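K.L.:
dropping a prediction and its sequence here:
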Amino acid sequence: MTTEDSRNWRIYRGDSRPHRGIGDLPPPPPWRRFDSVEGRRHGDLERAVSYQTEQETTDKVNAALLLRRPLLVTGKAGTGKSTLAYNIAYELGLEPVLIWPVTSKSNLRNGLYDYDAIGRVHESGLRQNISLDIGRYIRLGPLGTALLPAPQPRVLLIDELDKSDIDLPNDLLNVFEEGSYLIPELERLPAEQEVVEVMTANRGIRAPISRGRVQCTAFPIVVITSNGEREFPPAFLRRCIRLSMEPPSEDQLVKIVKAHLGEDALRLGRPIIQRFIERRNSGELATDQLLNAIYLATSGGRPADEGMDELINSILRPLDIAGS
């Protein structure tokens, strides 16, 4: 893949002389493509297709599917925790993954829906019309969209839950148990507005909500990731199927590189794989660092030189070492 394009990617010269060399830049790494294929970002599709799994992972996923329970995936950065969600959706022929990236400010309401009350009041004042369609100002979040009634489940990725405030895991319990939630702003509407169409996390798609109640018919396939930075409450843990992901073995790394970049890149990149494994023994490294290093080393331009070696070393710098 990468070795077929011999164009020099070093197009920035640093001499402040304008030129149009951007057109000579080779294609991006497959996982950094942002065009869409069947509603999926090309890079996400690439990650899903190239994903390598072990028997324990397969067993835990199947158990979560059968029991309709969330899958709690823990492990170090770069072990493929979030990619598992894309692989499940791809293999089972389901709609694109709904993603909820959790931060310290995330709460249950963020995941379920957002109501732009100020925007509605402002537009009502401009139009002097207080009966504007309230559904235009309510957008379901990733969790809220995943719980919409549908013949097949949606895949929901709740990414890095351990970054949330202390209350969020417990707040999720009732939603996971009941598979439903209420939008009070719609429940309070008069009887003639029994059904309201609201926006969803799928851009451009609206969904009808009756009396403010959302009830799933197929429980979503929920993949929750955690870097292991905190403990979760026992009540939360017992409602999840837990999976601990270890860093890929050498054989797995070989398969990952081949799947993403092809046989030629694998052949040229084997010394980098060995360097990656040696450094991983003394520091934390993510698999995408290895892919980036090999793609850089095997993409067009000049043969390997001292400058290239320094670039590869910088990419393979451990994540858990101060100053790196």
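P.N.:
Received it, and whenever you're ready, just let me know what you need.
K.L.:
switch to C-alpha atoms for all contacts and neighbour counts from now on
P.N.:
OK.
K.L.:
for the lengthiest helix in the chain, name the packing helices and strands.
P.N.:
Using DSSP state H to define each element, the chain has its longest helix at helix 263-280. Helix 263-280 sits against helix 250-261, helix 287-297, with contacts defined as 3 or more Cα pairs under 8 Å, 6 or more residues apart in numbering; DSSP states H and E.
K.L.:
residue 116 contacts residue 137, correct?
P.N.:
Yes. In this structure, residue 116 is within contact of residue 137 by Cα atoms under 8 Å, at 5.1 Å.
K.L.:
higher neighbour count, those two?
P.N.:
The neighbour comparison of residue 116 against residue 137 (other Cα atoms under 10 Å) goes to residue 137, with 16 against 12.
K.L.:
check contacts around that one.
P.N.:
Contacts for residue 137 (Cα atoms under 8 Å, 6 or more residues apart in numbering) come out as 115, 116, 117, 119, 120, 198, 199.
K.L.:
and of those, the nearest to residue 312?
P.N.:
residue 199 (45.0 Å; Cα to Cα).
K.L.:
this is the other structure I want to compare:
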Amino acid sequence: MPHWSVYTGVNEPHDGIDHLPSPPPWRAFDGAPVLPRPADTDDEAAVSPDRVHRASAYVAAPETVRLVNAALCLRRPLLVTGPPGTGKSSLAYAVARELRLGPVLRWNITSRTTLTDGLYHYDPLSRLYAARQSAEVRTTTPAARQRTAAFRRDRGRRSANDVENHLRLGPLGTALLPYDRPRALLVDEIDKSDLDLPNDLLNVLEEGQYEVPELVRTAGHYGDGRARVFADGTDRPVAVNRGRIRCRAFPFVVLTSNGEREFPPAFLRRCVRLKLRRPDRTQLTEIVRAHLGEPDDQARDLIAGFLKRAGSGALATDQLLNAIYLTGVAGLDAESLYELAAQLMPYLSAAADGDGI
């Protein structure tokens, strides 16, 4: 591998990220205080069977390995496009696992998603409710007030209605905390977003920093200017200095798109772009091997049938994996087996011309 490559695509975890070349001068960040990357077990979603399997079984093409390393070295987002089912989102989990970047932060995009949704969530209604509760406590008995004071001391808070108690960082906001290693952030299906979101992301991804206005306004309430807020995916609070957050290691950001829209040139030039294509026979065989073990003759026949019908562009690799797995455990004769496979892969069932697999 070239000396600038740290991601290998071999799915063996290692600490190569510590040998990542220095960033370009215009992409160097100095956020503080430095935070250690969290363990996978800090986020229950990160150790779900689905995510663990997808990360360990991902098969990366040589072009994918090159462009992942380019994005890491340049400290730029990786915009991954391609048909559904080509492994766009799985790539983030595979890279995070191999480079030991900690739990993947996932931000699912819809047409209603705004930039603030990714940065943080503030609940003013819960804060108002807490303020009312505090007012009621002041009118209760001394014993009740003592219990409330003890609860606040245990929580490490000055008041139950402090802003920090009602604010949680989002996946993008968490990824930009000053971790000593890059965090992995998956921004899934950005092509479904409102037209303004890619442009709104430009400044945050370019500067590697942002402000939380609610914390900026209340910074004077804290002696050291630091509020302690919860980050995405964990219940462990982190310190935010005067409401301003700046990254130290720029996160590994994977933006996925099914190609349903065009992006502004200003957005595109700030991304490293990777286009995934449907896998060929060799790649499909490697994918099946990684997920289900060495393919037998029956599985190879299904791979051939999948490729024969894949020209429509309406097939996903997981359809093939489902068909191979289920037909392998069903114990059916050949005719019933291929009939079941066709039903599991509807676009191979030849609705148009009557042909089977």
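P.N.:
Thanks, I have it. Owing to the predicted nature of the structure, the values given are computational and were not obtained by experimental measurement.
K.L.:
tell me how they score on TM after superposing.
P.N.:
After superposition, the two chains reach a TM-score (TM-score structural alignment, normalised by the length of structure 1) of 0.82; 285 aligned residues with a Cα RMSD of 2.3 Å.
K.L.:
can you give me the neighbour number for residue 136 of structure 1?
P.N.:
Neighbour number of residue 136 of structure 1 under other Cα under 10 Å is 16.
K.L.:
now for it: what does it line up with in structure 2?
P.N.:
By TM-score structural alignment, residue 136 of structure 1 lines up with residue 165 in structure 2.
K.L.:
so which strand or helix has the residue most central in space within structure 2?
P.N.:
In structure 2, the centroid-proximal residue (Cα atoms, centre = their mean) is residue 186; its distance is 2.6 Å. Assigned by DSSP states H and E, residue 186 of structure 2 belongs to strand 184-188.
K.L.:
where does that strand end up in structure 1?
P.N.:
Counting by TM-score structural alignment, strand 184-188 of structure 2 corresponds to residues 155-159.
K.L.:
mean per-residue distance, that stretch versus structure 2.
P.N.:
Aligned to structure 2 and superposed, stretch 155-159 of structure 1 gives a mean residue distance of 0.5 Å (mean Cα distance after the TM-score superposition for structure 1).
K.L.:
buried sites along that stretch?
P.N.:
155, 156, 157, 158, 159 (16 or more other Cα atoms under 10 Å).
K.L.:
what's the answer for stretch 51-68 of structure 2, then?
P.N.:
Buried-residue list, stretch 51-68 of structure 2, by 16+ other Cα under 10 Å: 51, 53-60, 64-68.
K.L.:
tell me where the stretch 101-250 of structure 2 has strands.
P.N.:
Assigned by DSSP state E, counting those that start in this stretch, the stretch 101-250 of structure 2 shows strands spanning 105-108, 120-122, 167-169, 184-188, 209-211, 226-230, 237-241, 244-246.
K.L.:
mind checking which of those strands is nearest residue 286 of structure 2?
P.N.:
That would be strand 184-188 among the strands of the stretch 101-250 of structure 2, by Cα to Cα, at 24.5 Å.
K.L.:
which helices and strands does the closest one pack with?
P.N.:
helix 88-99, strand 105-108, helix 171-175, strand 252-257.
K.L.:
so of those, which one's packed in deepest?
P.N.:
helix 171-175 (a mean of 27; mean count of other Cα atoms under 10 Å).
K.L.:
narrow the contacts of residue 137 of structure 1 to those that are buried.
P.N.:
115, 120, 198, 199.
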